[in-house]
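Chemist: have a look at this prediction, sequence included:
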Amino acid sequence: MKIIDLYILKRYLATFTVMLLMFIPIGIVIDVSEKVNKMIENKIPFLEIALYYLNFTIYFANLLFPIFLFLSVIWFTSKLANNTEIIAILSSGISFTRFLRPYIVGATIVSVVVLLAGFFVVPKASQGFNDFRYEYLKGGGKEKMRKSADVFRQVNDEVFLHVGNFNHNSKMAFDFTLEKFDKNKKLEYKITAGRIKFNEKTKKYTMFGYKRRDVGPLGDRIQAQAKKDTVFPFELEDLTPTVYVAETLTLGELNDFIAKERKRGSGNIDTYLVVLYKKYSLPVSAFILTIIAVAVSSMKRRGGMGMNLAIGIGIAFTFVFFDKIFGTLAEKSSIPPFLAVWLPNFLFGILAVYLLRNAKR
């Protein structure tokens, strides 16, 4: 790698790092100013607050890294253009495509870091961040993020259940129904209970008002007990996971979770798939935004660096806006999650090719 490549690569990584170190403290200060009253009211230990802001830093650095990366590339490339360094580089016989090489190397380094962090580090930070918010800062706590009424679940290929009402704090459900089918999809037996309670120590369920109906070829057999203890192949946490559960799982855990939820017929599959696909699409956006930033800022403009930054901020926020809008549409509408997640990269990829061609001219 030539000296000029190392020079640009160092500027790329250093400016991106400085941009993160500049804006994250500002975000922390704003967040503290908004939440300090609730933190004092709830008498939250300082160690938990410190851990929350560590998770906050990781969570938002990953969420907003496209903006930080885009602005940092705009910033230092505009400085190169204003100092006529880019003109000197291109006048020496280096093509614009060759000039882009250190930028692509920098984008590769950032993408690999973001990809690995999204697989293993960010999920744990997301869990700590969300758990803290819903435990201390939001009314209703984590239970607000669970489905609590008319819960239908497919436990496996043969067992289906329904719960009329569910309270996760008391580990208790009401109007419980479980149906077991054979391989030919014929009902084998049906269990109902007015109330069912889960014991975390024994992993057993206590059913109150227990009734079981076994379906037979010559007639049905009915059993009834006021109270009965039994074991089921599920836990209450599996029945009504929090909405943000997918964000808190590492790559392997998320794939297993989606497979299990798909088998159970979960209605939140699209939400979980959006989280999975974004783990891959977000790092790819580093390359697209880098090319757009270089194409926009490599030309010396009459407005100087301020004009380039204004254009850059507009494009960066438009990208984030599209990313959020299509992600929400995938969760709430019939748009396939894969298409919704990758569409912003596709659209801005076309823009990157167009701007790059103009920049070469």
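Modeler: Yep, that arrived.
Chemist: please make it C-alpha for all contacts and neighbour counts, starting now.
Modeler: Noted.
Chemist: please give the element, helix or strand, for residue 296.
Modeler: helix 269-297 (DSSP states H and E).
Chemist: elements contacting that helix?
Modeler: helix 46-82, helix 101-116, helix 251-264, helix 304-332, helix 337-360 (3 or more C-alpha pairs under 8 Å, 6 or more residues apart in numbering; DSSP states H and E).
Chemist: point out the most buried one among those.
Modeler: Comparing these by mean neighbour count (mean count of other C-alpha atoms under 10 Å), helix 46-82 comes out on top with a mean of 20.
Chemist: ok and that one relative to helix 101-116, angle-wise?
Modeler: On the basis of axes from the mean of the first three to the mean of the last three C-alpha atoms, to 10 degrees, helix 46-82 is oriented at 160 degrees to helix 101-116.
Chemist: in stretch 150-167, what's buried?
Modeler: Using 16 or more other C-alpha atoms under 10 Å as the test for burial, stretch 150-167 gives 151-155, 158-167.
Chemist: what's the farthest-apart pair in these?
Modeler: Pairwise distances across the buried residues of stretch 150-167 peak at 25.5 Å for 158 and 167 (criterion: C-alpha to C-alpha).
Chemist: helix/strand/coil for residue 165?
Modeler: strand (DSSP: H, G, I helix; E, B strand; the rest coil).
Chemist: quick one on the thing from earlier: mind putting the helices and strands packed on helix 269-297 in a markdown table, distance to residue 224 included?
Modeler: Output for the helices and strands packed on helix 269-297, formatted as a markdown table (distance: least, C-alpha to C-alpha, whole Å):
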| stretch | distance to residue 224 |
| --- | --- |
| helix 46-82 | 49 |
| helix 101-116 | 54 |
| helix 251-264 | 28 |
| helix 304-332 | 42 |
| helix 337-360 | 46 |
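Chemist: next up, a structure to set beside the first:
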Amino acid sequence: MKILDRYILTTFLQTFLTVFVILFFIFILQTVWLFIAELAGKDLDLMLIGRFLLLSSPRMIPLVLPLSVLLASIMTFGNLAENYEFAAMKSSGISLQRAMKSLIVFICLLSIVAFFFANNVIPAAEYKFLNLRKDIVQTKPAMAIAEGQFSDIGEYNIKVNKKSGENGEKLEGITIHKKSVNGSGNNVVIKSKNGILINNEESSMLQMILYNGNYYENITPKKYEERNKVPFVKASFKKDIINIDLSQLNTGQDDGEIANTNTMLNVSELTYTLDSLHKNFDKEITSFSDNIYQRTGAANLSFNRTKEVIKNDSIVPDLEKLLTPAERSKVLEVASSNVLSSKYSIEQNKNELESKQKNINNHWLALYEKFVIAYACLLMFFIGAPLGAIIRKGGLGLPIVFAVLIFITFHFINTFGKKVAQENGIPAFLGSWMSSIILTPLAILLTHRATNDIGLINLDVILTPITKGFQKIFKKKNNTTHNV
């Protein structure tokens, strides 16, 4: 390695590591802030808290790494340009691309490492992080219920306004939604003024005792036309006991078990899972279509002429003439009931299919995201390095402003694209790569302008015509004054 390459690489690495540590510490503080309500006051030892934060930290890398590359690139090349080191290089016949050569090799290696990190380390950390939270819930069940928001625990969604007591076992303002067996919604709602949690660490059952509350349940009539009335049952109670099974929340730390969550799967596992999901999805659509077709009775229709419908060697034009008024009324009633039943079935299956399609989209997004983080490192470097050479400012002032604006734009477009892709508004590939596709032309433009020593914005194109216009106006005025 030549002295110049070693000098630029050393300067960049020092800046990159410093920025990475600072940003990583900031995101760690954000994690502490998010989970402080669950961790504080639960008699958890420092070792457990440290492990909790350690396992939650890998998920921050996809945010911290590209931002660190962007900021370090702007600062490094901004310092070199500000101190006229680039001018000295160019006078010696060294171009910007030649100066970036060692860093391009490093960023390529960093992108490869980022991909393997996202493919192997983050899924394993997510799996262990989830299991650690489940273990904590087993020993400290009150942690599973957060204040002011619904917490998914087994077959219940539980929300409490306030928790108190030594271990947060005393609850106030309790709202419980019981999940339906068929997944059609929450038909049972329980509201209670206060309650208490009782558990035994040797048992997987959590007992919740509720006081002074009401029980509500929506009743689904068998006849579809009566469902618009929305009947329900209401009951009051002084004391009620609910047993919650925590066995599903405590799967242990068995490394051989793979959780069915897209963030916990690597590329090969995601590919296998997606293949199974697509096959099941297509099979369900085919099965439902056949079911609806059979309901219509079209499969049983026969167009062969029979003796009963033949009259004077022609088919009877009006089938109603063969039926009495009572029979016609019965036929219309059955047909109307079948239509309403089919409509309700289609609506129910539509929601289920949309949910399954969303799950498939989430798996595709998780798959593409592992490649996006690798490309994001390259993209941010080719934005930051030319930008630093153009603005010719180092330090923590202007570079931070540019880095934050660019990264917020990247992150906003990325989040927007994934949200739209989750709802099946756009393909998952486009949703994951939208931010990269939009910012890639910016990286090409900045690299081109920095290579050709063109400023960030060529104001001469705008100012020159304006200046010439004013000069002509003032020249005409001067000529008029002299003539007078």
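Modeler: Ah, there it is. Everything numeric here is computed off the predicted structure, so don't read it as measured data.
Chemist: returning to that earlier point: which residues in the second structure does the helix holding residue 296 of the first structure align to?
Modeler: Helix 269-297 of the first structure lines up with residues 360-388 of the second structure when matched by TM-score structural alignment.
Chemist: picking up where we left off before, residue 208 of the first structure is nearest to which of the helices and strands packed on helix 269-297 of the first structure?
Modeler: Per C-alpha to C-alpha, nearest to residue 208 of the first structure of those: helix 251-264, 25.4 Å.
Chemist: counterpart of residue 7 of the second structure in the first structure?
Modeler: Taking TM-score structural alignment, residue 7 of the second structure has residue 7 as its aligned residue in the first structure.
Chemist: give me the mean deviation of the strand or helix carrying that match from the second structure.
Modeler: Using DSSP H and E, residue 7 of the first structure falls within helix 3-41. The superposed helix 3-41 of the first structure is, by mean C-alpha distance after the TM-score superposition for the first structure, a mean 2.5 Å from where its aligned residues fall in the second structure.
Chemist: show me which positions of that helix end up buried.
Modeler: 5, 8-9, 11-13, 15-16, 19-20, 24, 39.
Chemist: what's the farthest-apart pair in those residues?
Modeler: 5 and 39, at 48.2 Å, using C-alpha to C-alpha across the buried residues of helix 3-41 of the first structure.
Chemist: show the contacting residues for the closest residue to residue 23 of the second structure other than its chain neighbours.
Modeler: Leaving aside its sequence neighbours, residue 23 of the second structure sits nearest to residue 64 (C-alpha to C-alpha, 6 or more residues apart in numbering; 6.3 Å). Residues in contact with residue 64 of the second structure (C-alpha atoms under 8 Å, 6 or more residues apart in numbering) are 20, 23-24, 27.
Chemist: likewise for residue 343 of the first structure?
Modeler: Shown in contact with residue 343 of the first structure (C-alpha under 8 Å, 6+ apart): residue 326.
Chemist: against residue 92 of the first structure, how distant is it?
Modeler: Separation of residue 343 of the first structure from residue 92 of the first structure (C-alpha to C-alpha, to the nearest Å): 38 Å.
Chemist: also residue 162 of the first structure?
Modeler: Separation of residue 162 of the first structure from residue 92 of the first structure (C-alpha to C-alpha) stands at 73 Å.
Chemist: what does residue 341 of the second structure align to in the first structure?
Modeler: Match for residue 341 of the second structure (TM-score structural alignment): no aligned residue.
Chemist: which elements pack onto the helix holding residue 7 of the first structure?
Modeler: helix 46-82, helix 101-116.
Chemist: residue 327 of the first structure: which of those is closest?
Modeler: The nearest among those, by C-alpha to C-alpha, is helix 46-82 at 13.2 Å.
Chemist: that closest one: what's the following helix or strand?
Modeler: Counting by DSSP H and E, what follows helix 46-82 of the first structure is helix 85-91.
Chemist: mind listing what's buried in the helix or strand that that next one is followed by?
Modeler: Per DSSP H and E, the first helix or strand lying C-terminal to helix 85-91 of the first structure is helix 96-99. Within helix 96-99 of the first structure, the residues that qualify as buried by neighbour count (16+ other C-alpha under 10 Å) are 96, 99.
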